[in-house]
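Enquirer: Okay, sequence plus prediction incoming.
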Amino acid sequence: MVEVHTKKPLQFKVRAVVTVRNKIKEDFKETMLKHLDAINDSIETRNVVLELISTEIDPKTKSPKKSSKAAGQRNPMSKQRVNYTTEFIVDSNFGVPGAITVTNKHQREFFLESITIEGFFSGAVHFPCKSWVQGERIFFSNKGV
């Protein structure tokens, strides 16, 4: 009888940086919602949630491999921009992310400029979003497969 040992893939950490642009002109209601969203970010009740989608197919499910969902941590840069950062733990056989889902759990929509994922062996993966997000959206990378 031959024993077959299946090796678990190694895991490593990758970091996502999400850049959101604030509205330049806001009315009173928008200003209040922005402050409420900032408070909710700090206590993590509402946030920006990301999920990586690989260019690799999972042989069991026959669909693209997905990371676990991760919530971003708010890092104000200026009056005009806010960064959200988060980390994912992915398997070494995850491949390269070809897409990412972004879920906006805030009270109001925001303008998502870009997302950069750092830590993959193939280099940084950039998602040029340039789009308003309310609810869930999917964006694709600019890196060829």
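Expert: Yep, it's here.

Enquirer: alpha carbons only for contacts and neighbour counts from here, please
Expert: Fine.

Enquirer: did I read that right, Lys29 in a helix?
Expert: Yes. Counting by DSSP: H, G, I helix; E, B strand; the rest coil, Lys29 falls inside a helix.

Enquirer: Phe12: neighbour count?
Expert: Residues within reach of Phe12, counting by other CA atoms under 10 Å, total 12.

Enquirer: got another, please set it beside the one above:
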Amino acid sequence: MSIVTLLPFIVLIGAMFLMTRSAKKKQQAAAQMRNEMQPGTGVRTIGGMYATVKEVGDETVLLEVAPGVHAVYAKNAIGAVLEDAEYNRIVHGDDADAAVVPDDASSLTESVEDGDEDAVEVSGEAKPDLTKKVDAAEADTEVKKDGKADGEADAK
């Protein structure tokens, strides 16, 4: 066999080796992160719930999901161990520099101005007018079924 025939197989094996190596490193980093959990640290589960670690076992973690509410989770269910500042910012809103985000996007929409023809007011909110507007030039040159516009003659 020639090297040209073996080259695709060599490239494929090399790519598979690099992908498995990368995945193995990610798994090791996640396991290390879970093993470094201490009682009192904030965590985010893989389901997106934020909680405080109360006890750490071999395979399980006791989390306080609300004051006085405890739940037992598998260590594999911990998606991220958070720093204290980040956990307090997310859970308690303890960040003086954080921008205030409204509950809805009503502050992001502009109000309808008088004479604004392109907006239609529906229940107090500005909505764009999605109806098709045809100008006079387009209306004069309608295309017929044969593909020719009005006023075009057949050139034979």
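Expert: Received it, and whenever you're ready, just let me know what you need. Source: prediction; values computed, not measured.

Enquirer: And the TM-score, once the two are fitted together?
Expert: TM-score for the superposed chains, counting by TM-score structural alignment, normalised by the length of structure 1: 0.22, backed by 49 aligned residues with a CA RMSD of 4.6 Å.

Enquirer: ok, which stretches of structure 2 are helices?
Expert: For structure 2, the helices defined by DSSP state H cover 3-35, 84-91, 136-140.

Enquirer: now swap in structure 1 and tell me
Expert: Using DSSP H, helices in structure 1 cover 28-43.

Enquirer: Buried ones in stretch 28-35 of structure 2, by neighbour count?
Expert: Within stretch 28-35 of structure 2, the residues that count as buried by 16 or more other CA atoms under 10 Å are Ala30, Arg34.

Enquirer: ok, back up a step: out of the helices of structure 2, which is the most enclosed?
Expert: Ranked by mean neighbour count, the helices of structure 2 are led by helix 84-91 with a mean of 14 (mean count of other CA atoms under 10 Å).

Enquirer: What helices and strands are in contact with it?
Expert: Secondary-structure packing of helix 84-91 of structure 2 (3 or more CA pairs under 8 Å, 6 or more residues apart in numbering; DSSP states H and E): strand 42-45.

Enquirer: What helices and strands are in contact with the strand it packs on?
Expert: Strand 42-45 of structure 2 packs on strand 50-56, strand 78-82, helix 84-91, going by 3+ CA pairs under 8 Å, 6+ apart.

Enquirer: mind giving me TSV with the helices of structure 2 and columns for distance to Val56 of structure 2?
Expert: Output for the helices of structure 2, formatted as TSV (distance: least, CA to CA, whole Å):
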stretch	distance to Val56 of structure 2
helix 3-35	9
helix 84-91	18
helix 136-140	73
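
Enquirer: And these: which comes nearest Ala74 of structure 2?
Expert: With distances scored as CA to CA, the stretch of the helices of structure 2 nearest to Ala74 of structure 2 is helix 3-35 (10.3 Å).

Enquirer: Report the inter-axis angle for the closest one versus strand 78-82.
Expert: Counting by axes from the mean of the first three to the mean of the last three CA atoms, to 10 degrees, helix 3-35 of structure 2 lies at 60 degrees to strand 78-82.

Enquirer: angle of helix 3-35 of structure 2 against strand 50-56?
Expert: 80 degrees.

Enquirer: which stretches of structure 1 form strands?
Expert: 11-21, 48-57, 64-66, 70-71, 73-76, 81-91, 97-104, 110-118, 125-133, 135-140 (DSSP state E).
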